[in-house]
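Enquirer: What follows is a predicted structure for the sequence shown.
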Amino acid sequence: MKFLRAVRLDDSDDQVFLASAKAGEPVVAGSFLWAFSDEDPAGFRGRRLNAFRSGFLGTVDFGHCTLAAVGDITDLEYKQLIERLAQYMVDHYGAPSLVAALPTARAEAEFAAGLCDRDPGHFIALEREVVLGEISESYRSIDPGQAWQHDSTPVFRIVADDANAEDPTHD
């Protein structure tokens, strides 16, 4: 199954978000963060504002990333991320129980999977804003095979960095 995964082209996500998603981590739009929050996005500043405006939500450590890429996920990973999202909603957003949170978590995962109607490797970016008191989201697809080349020579390529996976000092 296709699903969104965090992309880390550099360490800028570490600078703009309170916590950043790890490269390759499955991510969702995270719309529930703002829908269930008692906070008014108009009062957000700094890193919180950056997460609101353009952050996908990681489903492992719940950090944010600016870009996601269409990738693959196993059925087991998909089921586990829904359960983690539901538990996160209970622990941090007042859902009364895991059972009550599961439909919202499932909807969040289904929405993320629905953004993956492109070839693997496509980048997806999101932009959030408040329009007439409502949160509005828009998504943009970037084909790295077309957008990131100059004279048919790739400018850069994504490299999985497993070296930092177990390093507790690396965010």
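Expert: Right, received. Where do you want to start?
Enquirer: From now on I want contacts and neighbour counts done on CA atoms only, so please keep to that.
Expert: Will do.
Enquirer: which residues sit in contact with the spatially most central residue of the chain?
Expert: Nearest to the mean C-alpha position of the chain, counting by Cα atoms, centre = their mean, stands residue 56 at 2.5 Å. Shown here is residue 56, whose contacts under the criterion Cα atoms under 8 Å, 6 or more residues apart in numbering are 6, 27-30, 64-68, 126.
Enquirer: Distance to residue 99, secondary structure and neighbour count added to the residues you listed, as JSON lines?
Expert: Output for these, formatted as JSON lines (distance: Cα to Cα, whole Å; DSSP: H, G, I helix; E, B strand; the rest coil; neighbours: other Cα atoms under 10 Å):
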{"residue": "6", "distance to residue 99": "27", "secondary structure": "strand", "neighbour count": "29"}
{"residue": "27", "distance to residue 99": "21", "secondary structure": "strand", "neighbour count": "31"}
{"residue": "28", "distance to residue 99": "20", "secondary structure": "strand", "neighbour count": "29"}
{"residue": "29", "distance to residue 99": "21", "secondary structure": "coil", "neighbour count": "24"}
{"residue": "30", "distance to residue 99": "19", "secondary structure": "coil", "neighbour count": "22"}
{"residue": "64", "distance to residue 99": "25", "secondary structure": "strand", "neighbour count": "29"}
{"residue": "65", "distance to residue 99": "28", "secondary structure": "strand", "neighbour count": "30"}
{"residue": "66", "distance to residue 99": "30", "secondary structure": "coil", "neighbour count": "25"}
{"residue": "67", "distance to residue 99": "31", "secondary structure": "strand", "neighbour count": "22"}
{"residue": "68", "distance to residue 99": "28", "secondary structure": "strand", "neighbour count": "30"}
{"residue": "126", "distance to residue 99": "29", "secondary structure": "strand", "neighbour count": "18"}
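Enquirer: Structure two is appended below for comparative analysis:
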Amino acid sequence: MKLLRCIRFDDSDTRVFPRAAAPGEWAVPGTFVFADADPEALGRQDRQAFANGFLGLGSFGRSTLVTVATITPEEYEATVTALAEHLVDHYGAPDQASAEAAAREEVDYAAALCEHPINTLLSLSRFIEGEAIREQFRVVPPPGEKLHTKIWEITPDG
């Protein structure tokens, strides 16, 4: 099985989001958080979370990038349970069974995004289109073998 895992290359997530997800947390897109929100009325950090943030399932903070990773069935179920508890505690899910069904749907959706090789990086762009929130996921290509341009060459005297 595969699922999204938060990754961080620098500390920018700690500055741009209200709460940054920790590297290594399992993640889902988490668009449900913004279902009733008016993005124009959000503060700067919340607007950034709306526009680009995956939801980490440990801290329930945001991550700009995620990577495709292997997850065990036990970890998968624990992730569903953690999200379900969060839905009850913070989003008013009517009962644990409803929360678990919604959480499983969200985690299954995230798993469906993992049709890429392990360690593939993904980014998210979220925007309003008409009355709906739309998501676009992009594969972030790894840097090429040449990270720098050669600006000189040493040649033997001769």
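Expert: Now that the structure is in, tell me what you want to look at. No experiment lies behind these values; they were computed from the predicted model shown.
Enquirer: what's the TM-score here?
Expert: TM-score for the superposed pair, counting by TM-score structural alignment, normalised by the length of structure 2: 0.89. Supporting figures: 148 aligned residues with a Cα RMSD of 1.4 Å.
Enquirer: Quick check: closest non-adjacent residue to whatever residue of structure 2 lines up with the residue nearest to the centre of structure 1.
Expert: Under the alignment (TM-score structural alignment), residue 56 of structure 1 maps onto residue 54 of structure 2. When the adjacent residues along the chain are set aside, residue 54 of structure 2 lies closest to residue 29, with 4.6 Å between them (Cα to Cα, 6 or more residues apart in numbering).
Enquirer: That neighbour is in contact with residue 55, isn't it?
Expert: Yes: Residue 29 of structure 2 is in contact with residue 55 according to Cα atoms under 8 Å; the separation is 5.7 Å.
Enquirer: Touching both of those two, which residues are there?
Expert: Here residue 29 of structure 2 and residue 55 share no contacting residue, scored by Cα under 8 Å, 6+ apart.
Enquirer: all strands of structure 1, in order?
Expert: Ranges of strands in structure 1, per DSSP state E, are 2-7, 27-28, 56-58, 64-65, 67-72, 123-131, 134-142, 149-150, 153-154.
Enquirer: burial count for residue 25 of structure 1?
Expert: 20 (other Cα atoms under 10 Å).
Enquirer: swap that for residue 144 of structure 1, please
Expert: For residue 144 of structure 1, the neighbour count with other Cα under 10 Å is 17.
Enquirer: do the one 3 residues further on as well
Expert: A count of nearby residues for residue 147 of structure 1, using other Cα under 10 Å, gives 10.
Enquirer: The longest helix along structure 1 corresponds to what range in structure 2?
Expert: Among all segments of structure 1 classified by DSSP state H, the helix with the greatest residue count is helix 75-93. Equivalent residues of helix 75-93 of structure 1 are located at 73-91 in structure 2, counting by TM-score structural alignment.
Enquirer: And the contacts of the matching stretch?
Expert: Outside stretch 73-91 of structure 2, the residues that reach it (Cα under 8 Å, 6+ apart) are 1, 26, 57-58, 93-96, 99-104, 107.
Enquirer: Most neighbours among these, which one?
Expert: Across the contacts of stretch 73-91 of structure 2, neighbour numbers were computed from other Cα under 10 Å; residue 26 holds the maximum, 29 neighbours.
Enquirer: gap between the closest residue to residue 94 of structure 2 other than its chain neighbours and residue 99 of structure 2?
Expert: Of all residues beyond its chain neighbours, the one nearest residue 94 of structure 2 is residue 88 (7.1 Å), with distances taken as Cα to Cα, 6+ apart. Distance of residue 88 of structure 2 to residue 99 of structure 2, computed by Cα to Cα, to the nearest Å: 6 Å.
Enquirer: What lines up with residue 116 of structure 1 in structure 2?
Expert: Alignment note (TM-score structural alignment): residue 116 of structure 1 maps to residue 114 of structure 2.
Enquirer: If you could redo that for residue 134 of structure 1, that was the one I meant.
Expert: Applying TM-score structural alignment, one finds that residue 134 of structure 1 aligns to residue 132 in structure 2.
Enquirer: Map residue 43 of structure 2 across to structure 1 for me.
Expert: With TM-score structural alignment defining the correspondence, residue 43 of structure 2 maps onto residue 45 in structure 1.
Enquirer: Could you check how far its match is from residue 116 of structure 1?
Expert: Distance from residue 45 of structure 1 to residue 116 of structure 1, by Cα to Cα: 31 Å.
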